[in-house]
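mind looking at a prediction? Sequence and model below.
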Amino acid sequence: MKLMNVERITKTEKRYTKKMGILHTKVTYIRKRLLIFPLKTLHKYRNTYYGEVKDCEQCLLSR
C-alpha cells in the first residue's frame, strides 16, 4: 500500500480574462496526497479552445 501518491483531477471552473470575459473551462489539478488526505497542489493548468495548455496564473479569478 502506498502512503504517498500523486493524482490528477479535472474540474469545470469559471475564469475571467480581459479579452473574453467570463470563461467556463476545464482546469486540471495535480495534487500530492498522503493516504486519502490532500497535502499540496503541485500544479494546475487548463486547455484552451485551440488546444494549447496554459498555466492558471494567467487568468484572474475576479474582475
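Sure thing, it's come through.

every contact and neighbour count from this point should use C-alpha atoms.
OK.

all helices of this structure, in order?
Counting by DSSP state H, no segments of the chain form helices.

excluding its backbone neighbours, what's nearest D55?
Y45 (4.5 Å; CA to CA, 6 or more residues apart in numbering).

any idea how far the one you found is from K2?
26 Å (CA to CA, to the nearest Å).

so the two - more neighbours on which side?
Between Y45 and K2, counting by other CA atoms under 10 Å, Y45 is the more crowded of the two (17 against 6).

was I right about the more buried one contacting V27?
Yes - in this structure, Y45 is within contact of V27 by CA atoms under 8 Å, at 5.8 Å.

between the two, which contacts overlap?
By CA atoms under 8 Å, 6 or more residues apart in numbering, Y45 and V27 have these common neighbours: C56.

alright, now check it against this:
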Amino acid sequence: MKLISIKRETKPEARFTKRMGVLTTNVTYIKKQFLSIPYKTVHKYRETYYGKIKDCENISLAK
C-alpha cells in the first residue's frame, strides 16, 4: 500500500467571459493524497471551447 499517491479528477465548472458569457468547462485537478485523503492540489488546468489546454492559475480577469 502506498502512503503518498497522485490522483487526477475532472469536474465541470462554470466560467465567465465577456465574449461568450457563462461557459461550462471541464477542469482537471491533479492532487496529492496521503492514505487516500487529498491534501494538496499540484496543478489545475482546463480545456477551452476551441480545444486548447490552459492553466487556471494564469487567468487574469482585469487588464
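Here it is on my side, so go on. Just so it is clear, the model here is predicted, and its values are computed rather than measured.

trace the residue nearest to D55 of structure 1 over to structure 2, please.
Counting by TM-score structural alignment, Y45 of structure 1 corresponds to Y45 in structure 2.

just list the residues touching the nearest residue to L34 of structure 1 once chain neighbours are set aside, thanks.
Leaving out its chain neighbours, the residue that sits closest to L34 of structure 1 by CA to CA, 6+ apart is M4, at 4.7 Å. Applying CA under 8 Å, 6+ apart to M4 of structure 1 gives the contacts K32, R33, L34, L35.

so which of those is the most crowded?
Result: K32 is most packed of the contacts of M4 of structure 1 (other CA under 10 Å), 19 neighbours.

hmm, that residue is touching T41, no?
Yes - using CA under 8 Å, K32 of structure 1 makes contact with T41 at a distance of 6.4 Å.

counterpart of T28 of structure 1 over in structure 2?
Match for T28 of structure 1 (TM-score structural alignment): T28.

need the strands for structure 2, in chain order.
4-17, 21-34, 37-47, 53-55 (DSSP state E).

ok, average deviation of the last one from structure 1?
Just to be clear, that refers to strand 53-55 of structure 2. Strand 53-55 of structure 2 differs from its equivalent in structure 1 by a mean of 0.6 Å after superposition (mean CA distance after the TM-score superposition for structure 1).
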